[in-house]
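1. predicted model, plus sequence, below.
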Amino acid sequence: MHKEEIVALAKRKLATCLWFDKQAEEAAKFYCSVFKNAKLGRTAYYPDAGQDIHAKPANSVLTVEFELEGMAFMALNAGPMFKFNEAISLQIPCETQEEIDYYWSALTADGGQESQCGWLKDKFGLSWQVFPDFMGDILTGPDRAAAARVMNAFMPMKKFDMAAIKKAFKGE
């Protein structure tokens, strides 16, 4: 990453901070390996100061900045007191079944967990939604009968099957 890219990343007005116990660097590298348009940024380390509060060893990773598909993130090593839950998730709208399959496999690997309706948790416990990019158009469109058929088709699914969803939309 070039210096000007690092400065631009640091000056963003909005970014997502992900709280980890001590896996921030591992997670940032993992997410950057999953997404093709990804960049690792700066890493900050805990100093000697403040150890009575943060209880982290000096020179251990404090934060790692990274970017996925143009979205800024910071991974923070701050201890085990907070865990991810489904109240927040990251969405990946996909154009093809191959994209859905790719992200689903990559994010459920090494201990990730499948859930319902295109939701999954990765090995760090972060929730993701992997879904066809046309779903919003169907569910908010004027054909309410088609939207109901699509919803009935995808509700029992774990990983989305685009062909089955398209058939449901057509009433097949």
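-> Everything's here; your move.
2. going forward, measure contacts between C-alpha atoms and count neighbours the same way
-> Noted.
3. contact partners for Asp110?
-> The contact partners of Asp110, taken as CA atoms under 8 Å, 6 or more residues apart in numbering, are Lys123.
4. what about it, distance to Tyr31?
-> Applying CA to CA, to the nearest Å, the value for Asp110 to Tyr31 is 13 Å.
5. can you check Gln116 too?
-> 22 Å.
6. contacts for stretch 55-71?
-> Contacts made with stretch 55-71 from outside it, assessed by CA under 8 Å, 6+ apart, are listed as 9, 15, 22, 24-25, 28, 31-32, 35-48, 51, 72-78.
7. Gln116 and Tyr31: which has the busier surroundings?
-> Comparing Gln116 with Tyr31 by neighbour count (other CA atoms under 10 Å), the higher total belongs to Tyr31, at 19 against 14.
8. next one for the comparison:
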Amino acid sequence: MSKVSTCLWFGNEAEAAARFYVSLVPDSHLDHVLHAPGDWPGGKAGDVIMVSFSLGGQSFQGLNGGKPADYGTAASISVECADQAEVDRLWTALTADGGKEIMCGWLRDRWGVPWQIVPRMLPRLLADPDPGVAGRVFAAMSAMVRLDIAALERAAAG
């Protein structure tokens, strides 16, 4: 595990969430599952209390806190996607079983964790030195829920 890690709070499904996440993102793996050595406020001895995992080379922890957290939108897991197939695959998997679409490439998975599913080309188009290109792309993105690469490229072209 790296020195700095993001810790996600779950009710009692940290291991299931971690296993699901690592199945979706390349270069990901489950590192360790820690079982409680004794009873604790969120559960019993032997229950999973924390999992350590890596998503795309980034270190995460999942903590079972006994009751689900409200994540808000101040932080999210952002995934850069090479193409529309990857955007669609992640979007479909993360919104399944109770996940919720938000807007502009944002969603919440079934545990309430916010994600941004972003095509690799989007930051480049938004940083185009021509303000007309960047403005059209921004307007197109702002009207989308799941980001559509072809539509963003059409907006860039005018």
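-> That came through, no problem. It should be emphasised that the depicted structure is a prediction, and the values quoted were computed from it without experimental measurement.
9. so the corresponding residue of the first structure for Val87 of the second structure, which of the three states?
-> Aligned counterpart of Val87 of the second structure in the first structure: Ile100 (TM-score structural alignment). When states are read from DSSP: H, G, I helix; E, B strand; the rest coil, the local structure at Ile100 of the first structure comes out as helix.
10. tally of neighbours for Ile100 of the first structure?
-> Using other CA under 10 Å, Ile100 of the first structure has 23 other residues around it.
11. correct me, but it touches Ala163?
-> No - checked against CA atoms under 8 Å, the pair Ile100 of the first structure and Ala163 is beyond contact range at 12.0 Å.
12. so where do the helices sit in the first structure?
-> With DSSP state H as the definition, the first structure shows helices at residue ranges 3-10, 24-34, 51-54, 97-108, 135-140, 144-154, 162-170.
13. any chance of a markdown table for those, columns distance to Glu67 of the first structure?
-> A markdown table is the format used below for the helices of the first structure (distance: least, CA to CA, whole Å):
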| stretch | distance to Glu67 of the first structure |
| --- | --- |
| helix 3-10 | 8 |
| helix 24-34 | 8 |
| helix 51-54 | 26 |
| helix 97-108 | 17 |
| helix 135-140 | 25 |
| helix 144-154 | 31 |
| helix 162-170 | 28 |
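14. so what's the residue of the second structure positioned farthest from its centre up against?
-> Relative to the C-alpha centroid of the second structure, counting by CA atoms, centre = their mean, Gly38 is the outermost residue, at 31.8 Å. By CA under 8 Å, 6+ apart, the residues touching Gly38 of the second structure are Lys44, Ala45, Gly46.
15. alignment lookup: it to the first structure.
-> For Gly38 of the second structure, the aligned residue in the first structure is Asp48 (criterion: TM-score structural alignment).
16. Leu24 of the second structure now?
-> When the two structures are superposed using TM-score structural alignment, Leu24 of the second structure falls opposite Val34 in the first structure.
17. now swap in Gly105 of the second structure and tell me
-> Following TM-score structural alignment, the counterpart assigned to Gly105 of the second structure within the first structure is Gly118.
18. right, I'll call it a day here.
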